[in-house]
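Peer 1: Quick one: sequence plus predicted model below, questions after.
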Amino acid sequence: MEGLLDHGLRDILTRVGGVDRCVSEFIRITDQLLPARSFTRVVPELLRGSRTRAGVPVRPQLLGSDPVCMAENAARLAELAPAGIDLNFGCPAKTVNRHRGGAVLLGEPELVHAIVAAVRRAVPADVPVSAKMRLGVDDEARLLDCAHAIDTAGAGELAVHARTKAHGYRPPAYWESVARVRQAVRLPVIANGDIWSVDDAARCRQVTGCGALMLGRGMVRRPGLALAIAAQGVRAAEPAASYGDAAVAALPWRRVVPLLADFWRDVCTRVERRHRAGRLKQWLNYLRVAYPEAQQAFDALRLVNDPEAIGAWLLSIEELPALVRRAPESENVQ
């Protein structure tokens, strides 16, 4: 999720709870041995024990097509004591695929095997190596070939996005195909794709047989989604008021507002001034699917690009939850 779910948003989302592990945006490997700063720039959590401030492990992800270069860079990355190393065979972006990276490699299971095996040999045994793949390039003809290639090469986990490269992100996600992979390999399989709600998570687990789920855009839309999924079967979820949404009930808007404010403060410390407003609007654009209040916020800021004006507006809405909490006490005093 390059350009969206970076370390700043990881830090915010993992505070909410329910997340066991994160995978970073991909780090592109070409023909060079990258310096340590190239890894810590994308995954600054490496400087904090490879964990977010909330203590959630972060696994850096590498993307490339040369087994030797991938192995050498994985070895360099391993020196920084990552929580693991993930390999990207799932990115459907045309620019990435044109340069032989991501999902396009699923047409070459032998190369996929060589990359995973080279990385596994290059890093210490105590550094987990995992991979993410799609169902194929244009179809599923080589789905199981690629899954077996990753399995036999020594990966410890496999996340499967339930679409081909050609599908992009268009619905539906083909969870039945993830079940085929799970039944065909020995390593644990993690299901990914179109998990937008607690109900989706339950159906995905039922169809795929996978206990572990990977959340992407669903978590950005509903920051309480992982928390609500984790609570499923442990305790009854609270009613979701008028929204009918367990993830929103787990994290109502009044609790999202401080996260938005913290996200904005972080953006202002590290993003160029001219791009700051866009980053906040990008997240609000996702949030408005689940929160009516986010739609109102998006509308209010649609034409605003001045960081000071946005900061003042956020400060005003950040104070609202506190006022709401104080209201009953004030009424009792009267």
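Peer 2: Good, I have the coordinates.
Peer 1: Only C-alpha atoms from now on, for both contacts and neighbour counts.
Peer 2: Fine.
Peer 1: hey, where'd the strands end up in the stretch 1-150 of the chain?
Peer 2: Applying DSSP state E, counting those that start in this stretch to the stretch 1-150 of the chain gives strands spanning 22-28, 58-63, 85-89, 129-133.
Peer 1: okay, the angle between the last one and strand 85-89?
Peer 2: If you take axes from the mean of the first three to the mean of the last three Cα atoms, to 10 degrees, strand 129-133 sits at 20 degrees to strand 85-89.
Peer 1: got the residue ranges for the strands in the stretch 201-334 of the chain?
Peer 2: Remark: strands assigned in the stretch 201-334 of the chain by DSSP E, counting those that start in this stretch are 213-214.
Peer 1: coming back round to it: for the strands of the stretch 1-150 of the chain, could you give me JSON lines that also reports distance to T152 and mean neighbour count?
Peer 2: Supplementary listing: the strands of the stretch 1-150 of the chain in JSON lines, determined by distance: least, Cα to Cα, whole Å; neighbours: other Cα atoms under 10 Å:
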{"stretch": "strand 22-28", "distance to T152": "22", "mean neighbour count": "20"}
{"stretch": "strand 58-63", "distance to T152": "19", "mean neighbour count": "24"}
{"stretch": "strand 85-89", "distance to T152": "15", "mean neighbour count": "26"}
{"stretch": "strand 129-133", "distance to T152": "12", "mean neighbour count": "25"}
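Peer 1: and here's the other structure:
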Amino acid sequence: MEGLLDFVLRDVLTRVGGVDRCVSEFIRVSGNLLTDRVFLSYIPELKNGGRTLAGVPVRAQLLGSDPGCMAENAARLAALGPEGIDLNFGCPAKTVNRHGGGAALLREPESIAAVVAAVRRAVPAPLPVSAKMRLGYDDAGLARECAQAMEQGGATELVVHARTKADGYRPPAYWEQIPAIRAAVAIPVVANGEIWSVADALRCRSLSGCDALMLGRGMVADPGLALAIRAHDQGQAHQPLAWQALLPQIGRFWDLVCADLEPRQRAGRLKQWLNLLRRRYPEAQQAFDEVRVMTDQRVITAWVRQVADQ
């Protein structure tokens, strides 16, 4: 989730709880051997044993199409100690696809197999190498072949975003198409896409046959979603995360943004998160309306302090 689920939100969301593992924003590999500094800029958690400050492991995600270059970068990244390496074959962005990366490779199962195999050979055997895919590019005609290519290349786990590249992020997600992929491979399959609530999670599990779920925008919009799903699984009564309980995390988020991001990025990142929170919290609408017109960091900081202290 480029430009959204960065290390700042990973820190805040894993503090709320319920998350087993995170995956970084994708790191684009396009012909150069990236430096440690680049990897650390995407995944500062590598300085903390590959975990968020709440102790949740972070898997590093690479995106690219050249097997040799992907392998070299995976080897360098693996030396920094991530929880694992994840390979992105699902990004629908036009700029990425135009250069043969992300979902564009879903038209070429043999190329997928080559990339996965090269990365698998390049990193230590105990290090997990997983992959994320969509159902396909224009349609799901090659979904099983792509999944099998990832497995044959050495992937230990597969996440399926249940839409094609052509679908983008438009609802619905076609969870009912995941069982055919599960039947085609022996590795664990994780379902992803359009999970905004506990009810969505239960329906996704029922239709996909997957026990494990990857939460994306749904977790950003409702930071208590993973906890709620876990409570349901354990048969426990669970109160949704209240807006009042979330306010200290918004304060921490702003502090981290101001400490770690460029000044020009700071106001936009807070507005971006509040915009998504509106989907779950009516109170976020008023907060978004108030912050939307602010640009001065000092003014926003005063607003955050006032709100967080309520």
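Peer 2: Yep, that arrived. Keep in mind that this is a model prediction, so the values were computed, not measured.
Peer 1: Got a TM-score for the pair?
Peer 2: TM-score for the superposed chains, counting by TM-score structural alignment, normalised by the length of structure 2: 0.98, backed by 310 aligned residues with a Cα RMSD of 0.9 Å.
Peer 1: circling back: of the strands of the stretch 1-150 of structure 1, which approaches R222 of structure 1 most closely?
Peer 2: Set against R222 of structure 1 and scored by Cα to Cα, the strands of the stretch 1-150 of structure 1 come closest in strand 22-28, at 16.2 Å.
Peer 1: any idea of the angle that closest one forms with strand 85-89?
Peer 2: 60 degrees.
Peer 1: average distance between strand 22-28 of structure 1 and structure 2?
Peer 2: With mean Cα distance after the TM-score superposition for structure 1, strand 22-28 of structure 1 departs from structure 2 by a mean of 0.5 Å once superposed.
Peer 1: got the contact list for that strand?
Peer 2: 1-2, 5-7, 10, 39, 42-43, 56-64, 86, 88 (Cα atoms under 8 Å, 6 or more residues apart in numbering).
Peer 1: Contacts only, for R266 of structure 2.
Peer 2: By Cα under 8 Å, 6+ apart, R266 of structure 2 lies in contact with W254, V257, C258, Q297.
Peer 1: how far away is the residue mapped onto it from structure 1 from H161 of structure 1?
Peer 2: Mapped onto structure 1 by TM-score structural alignment, R266 of structure 2 lines up with R276. Distance, R276 of structure 1 to H161 of structure 1, by Cα to Cα, to the nearest Å: 31 Å.
Peer 1: picking up where we left off before, would you turn the strands of the stretch 1-150 of structure 1 into a markdown table with distance to R326 of structure 1?
Peer 2: As requested, the strands of the stretch 1-150 of structure 1 are arranged in a markdown table below (distance: least, Cα to Cα, whole Å):
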| stretch | distance to R326 of structure 1 |
| --- | --- |
| strand 22-28 | 36 |
| strand 58-63 | 38 |
| strand 85-89 | 47 |
| strand 129-133 | 47 |
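Peer 1: all helices of the stretch 1-150 of structure 2, in order?
Peer 2: In the stretch 1-150 of structure 2, the helices defined using DSSP state H, counting those that start in this stretch lie at 7-16, 36-42, 67-78, 94-98, 109-122, 143-153.
Peer 1: show me the contacts for V123 of structure 1.
Peer 2: Contact analysis of V123 of structure 1 by Cα under 8 Å, 6+ apart lists A71, A74, A75, A78.
Peer 1: switch the cut-off to 6 Å
Peer 2: A75 (Cα atoms under 6 Å, 6 or more residues apart in numbering).
Peer 1: Repeat that for the one 5 residues further on.
Peer 2: For P128 of structure 1, the contact set (Cα under 6 Å, 6+ apart) comprises G84.
Peer 1: any idea how far L4 of structure 1 is from the match of R266 of structure 2?
Peer 2: To L4 of structure 1, R276 of structure 1 is 13 Å away according to Cα to Cα.
Peer 1: same question, H167 of structure 1
Peer 2: Distance of H167 of structure 1 to L4 of structure 1, given as Cα to Cα: 21 Å.
Peer 1: Looking at these two, which is more packed in?
Peer 2: Neighbours per residue (other Cα atoms under 10 Å) separate H167 of structure 1 from L4, with H167 holding more: 18 against 15.
Peer 1: Without its sequence neighbours, what residue ends up closest to the more buried one?
Peer 2: Sequence neighbours aside, D138 is the residue nearest to H167 of structure 1 in space, at 7.9 Å (criterion: Cα to Cα, 6 or more residues apart in numbering).
Peer 1: How about R15 of structure 2?
Peer 2: Nearest to R15 of structure 2 is A54, by Cα to Cα, 6+ apart, at 5.4 Å.
Peer 1: For the one you found, grab the count of nearby residues.
Peer 2: With other Cα under 10 Å as criterion, A54 of structure 2 counts 14.
Peer 1: I'd say it and V16 touch.
Peer 2: No. If you go by Cα atoms under 6 Å, A54 of structure 2 and V16 don't touch, sitting 8.9 Å apart.
Peer 1: Ignoring the adjacent residues along the chain, who's closest to the one residue sitting closest to the centre of structure 1?
Peer 2: Central residue of structure 1 (Cα atoms, centre = their mean): G216, 4.2 Å from the mean position. Distances taken as Cα to Cα, 6+ apart place M1 nearest to G216 of structure 1, at 7.5 Å, with adjacent residues excluded.
Peer 1: ok, the one you found to R254 of structure 1 distance?
Peer 2: From M1 of structure 1 to R254 of structure 1 the distance is 26 Å (Cα to Cα).
Peer 1: Tell me which of those two has more neighbours.
Peer 2: Neighbour totals were compared for M1 of structure 1 and R254, and R254 leads with 17 against 12 (other Cα under 10 Å).
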